[in-house]
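Asks: sequence first, predicted coordinates after that:
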Amino acid sequence: MSKKSNYSYVGIAFIILLFGIIFVPKIIDRISEGDVTRDESRSEDVSNATITKKSKSDLKYLEINGEPKKVPAFSFINQNGKTISNKDYLGKVYVVEFFFTTCPTICPIMNRNLVEVQNQFKDLENFGVASFTITPEIDTPEVLKAYADKYGITNPNWHLMTGDESEIYKLANKGFNLYTAKDESVEGGFEHSGNFALIDKEGYIRSRQDNFGNPMIFYNGLVPEAVGVDEDGIPQEITILKEDIQKLLNE
């Protein structure tokens, strides 16, 4: 081999060494600082943001002043004497209602409908129900436990809760905008909404949209699924509630 060839190889080797000394550390720094993205590296993985965006359903968020409304913090005692808070529901899709065990009118209908929903999603650990009594002075944990047994409430994530009356009414009227009030002029002595609220795994109030593109916000809990349409022409919404629960479970 000639001396000229030797010099050529030495020159090439020197250039490669110089490239390694100058540029490789800079590339490593860019990767460690997050400048080189997965898109640049052509990895088959995609970012969490992309996954989240693609997996979201078409259900709307209830927005207040342009911000998605989240379930406010709460902490009450359930039918088993255990303290339950909003944190116990994180990671779960759940339905919210306000009721009382001595209600002679709409509560039995609402809870029979919710039992139907419960049975649709039987044995799912990430589905639950939050039932808040509006007569906590009557509805002790023992009374709530008997009520749960009577209606066939078996889901371990279905908590019937009691506690401070003022906090419960505040949660109903301001936290969920589900009207609740004492009214001696009505049968049972209390008036409250017959609607259900649907909450996603992150604690946001969700619903499908109406014909105008606005969130429905709540689901009518007063017409049984088997009835279809009641005598006043109001259609049942238990079917769409089940469908939307499944959508949130898939998110």
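Replies: The structure has been received and is ready for your questions.
Asks: hey, let's count contacts and neighbours off CA atoms from now on
Replies: OK.
Asks: now the helices for the stretch 101-250 of the chain?
Replies: Assigned by DSSP state H, counting those that start in this stretch, the stretch 101-250 of the chain shows helices spanning 107-120, 141-151, 165-170, 238-250.
Asks: this is the comparison structure:
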Amino acid sequence: MGKKYSYIWVGLIILIFGIIFVPKIVERLQKGDVVEHDRISRDSENKPLSYIELGGEKRKVPAFALLNQDSLLITDQDYLGKVYIAEFFFTTCPTICPVMNKNLVQLQEEFREFEDFGVASFTINPVYDTPGVLKAYAEKYGITDMDWHLLTGDAVVIYELANSGFNIYAQQMPEVAGGFEHSGLFALIDRDGYIRSREDDYGNPIVYYRGSIPEDRGADDAGETEQISLLKEDILKLLEENDR
């Protein structure tokens, strides 16, 4: 009998929960009050972007000098005065790189009218990705912006730039698809060479933007806000900054 009454009480509790709370949840869904739980929201207050700090100092893009797809020497100084995105990729990547670069082409088209917008794409497979290979890749993906440089050079230098300079993970991994592993993140850099980002709902910089999620996919399975749209907002914010 005791077990029977326990079942009755459990049933009553479930019934009461359904009567009280389910209609409220449905109402919130209909009103659009339920949002993604990644702690990153639209910037309705138009807050300035944060600087990324390390040891109390604003983090700046380290010096680099690499060849682009036209065999021209490009350095970090060529990007001063421009707002740009930095990524690490490789042309034979079978997984996230095609999505990343399609997203970047979309950004290229979005900001085509801005002469002070650019992209720096660093290959993590420089032995294969010669300037000629990068040139063919640029043509395949519709990379036409004069300030979008696909960069290659010494592997040690590039991996140091990725893992220590930007803190964006990249590593040669023969056992994974394509032979390389990397994070698929985009870094946003301002005209003075500082890495910038928006903050999450707790006031912490998100630091990097996930470039490997297609914009038209919306939120992913983990409920994360699609970040390319957020990145568009933040690029425009830096382009319009007047406090240089």
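Replies: Received the coordinates, thanks. Predicted, not measured: the structure shown is a model, and the values here were computed from it.
Asks: report the buried residues of stretch 164-175 of the second structure.
Replies: Residues of stretch 164-175 of the second structure classed as buried: Gly165, Phe166, Ile168, Tyr169, Ala170 (neighbour count, 16 or more other C-alpha atoms under 10 Å).
Asks: what is the nearest of these to Ser229 of the second structure?
Replies: Proximity of those to Ser229 of the second structure (C-alpha to C-alpha) peaks at Ile168, which lies at 20.8 Å.
Asks: how near is the aligned residue in the first structure for the closest one to Ser193 of the first structure?
Replies: Ile168 of the second structure maps onto Leu178 of the first structure when the alignment is built from TM-score structural alignment. Using C-alpha to C-alpha, to the nearest Å, Leu178 of the first structure is found at 6 Å from Ser193 of the first structure.
Asks: which neighbours do those two share?
Replies: Phe98 (C-alpha atoms under 8 Å, 6 or more residues apart in numbering).
Asks: what residues in the second structure pair up with the stretch of helix or strand Leu18 of the first structure belongs to?
Replies: Following DSSP states H and E, one finds Leu18 of the first structure within helix 3-22. Alignment of helix 3-22 of the first structure against the second structure: no match, by TM-score structural alignment.
Asks: so which bits of that helix are buried?
Replies: Under 16+ other C-alpha under 10 Å, helix 3-22 of the first structure has no buried positions.
Asks: and for stretch 244-251 of the first structure?
Replies: Asp244, Ile245, Gln246, Lys247, Leu248, Leu249.
Asks: make CSV out of the helices of the stretch 101-250 of the first structure and add distance to Ile16 of the first structure.
Replies: Output for the helices of the stretch 101-250 of the first structure, formatted as CSV (distance: least, C-alpha to C-alpha, whole Å):
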stretch, distance to Ile16 of the first structure
helix 107-120, 66
helix 141-151, 76
helix 165-170, 72
helix 238-250, 52
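Asks: closest one to Ile28 of the first structure among those helices?
Replies: Closest approach to Ile28 of the first structure among these (C-alpha to C-alpha): helix 238-250, 38.4 Å.
Asks: against the second structure, where does that closest one fall?
Replies: By TM-score structural alignment, helix 238-250 of the first structure lines up with residues 228-240 in the second structure.
Asks: residues contacting that stretch, please?
Replies: In contact with stretch 228-240 of the second structure (C-alpha under 8 Å, 6+ apart) are residues 42, 48-49, 83-84, 103, 107, 116-117, 188, 190, 197-198, 209-211, 213-215.
Asks: select the longest helix from the second structure.
Replies: Longest helix in the second structure by number of residues, with DSSP state H as the criterion: helix 2-20.
Asks: next SSE downstream of it?
Replies: Taking DSSP H and E, what comes next after helix 2-20 of the second structure is helix 22-31.
Asks: tilt between that next one and helix 2-20?
Replies: 30 degrees (axes from the mean of the first three to the mean of the last three C-alpha atoms, to 10 degrees).
Asks: what range in the first structure does helix 22-31 of the second structure sit on?
Replies: Using TM-score structural alignment, helix 22-31 of the second structure pairs with nothing in the first structure.
Asks: next secondary structure element downstream of that helix?
Replies: Counting by DSSP H and E, the next helix or strand C-terminal to helix 22-31 of the second structure is strand 50-51.
Asks: read off where the helix or strand just after that following strand ends up in the first structure.
Replies: For strand 50-51 of the second structure, the following helix or strand on the C-terminal side (DSSP H and E) is strand 53-54. The alignment of strand 53-54 of the second structure onto the first structure (TM-score structural alignment) covers residues 63-64.
Asks: mean per-residue distance, that stretch to the second structure?
Replies: With mean C-alpha distance after the TM-score superposition for the first structure, stretch 63-64 of the first structure departs from the second structure by a mean of 0.3 Å once superposed.
Asks: from the centroid of the second structure, which residue is nearest?
Replies: Tyr209 (2.4 Å; C-alpha atoms, centre = their mean).
Asks: show me what that one lines up with in the first structure.
Replies: For Tyr209 of the second structure, the aligned residue in the first structure is Tyr219 (criterion: TM-score structural alignment).
Asks: run the chain-centre distance for stretch 8-28 of the first structure.
Replies: Counting by C-alpha atoms, centre = their mean, to the nearest Å, stretch 8-28 of the first structure is centred 55 Å from the centre of its parent chain.
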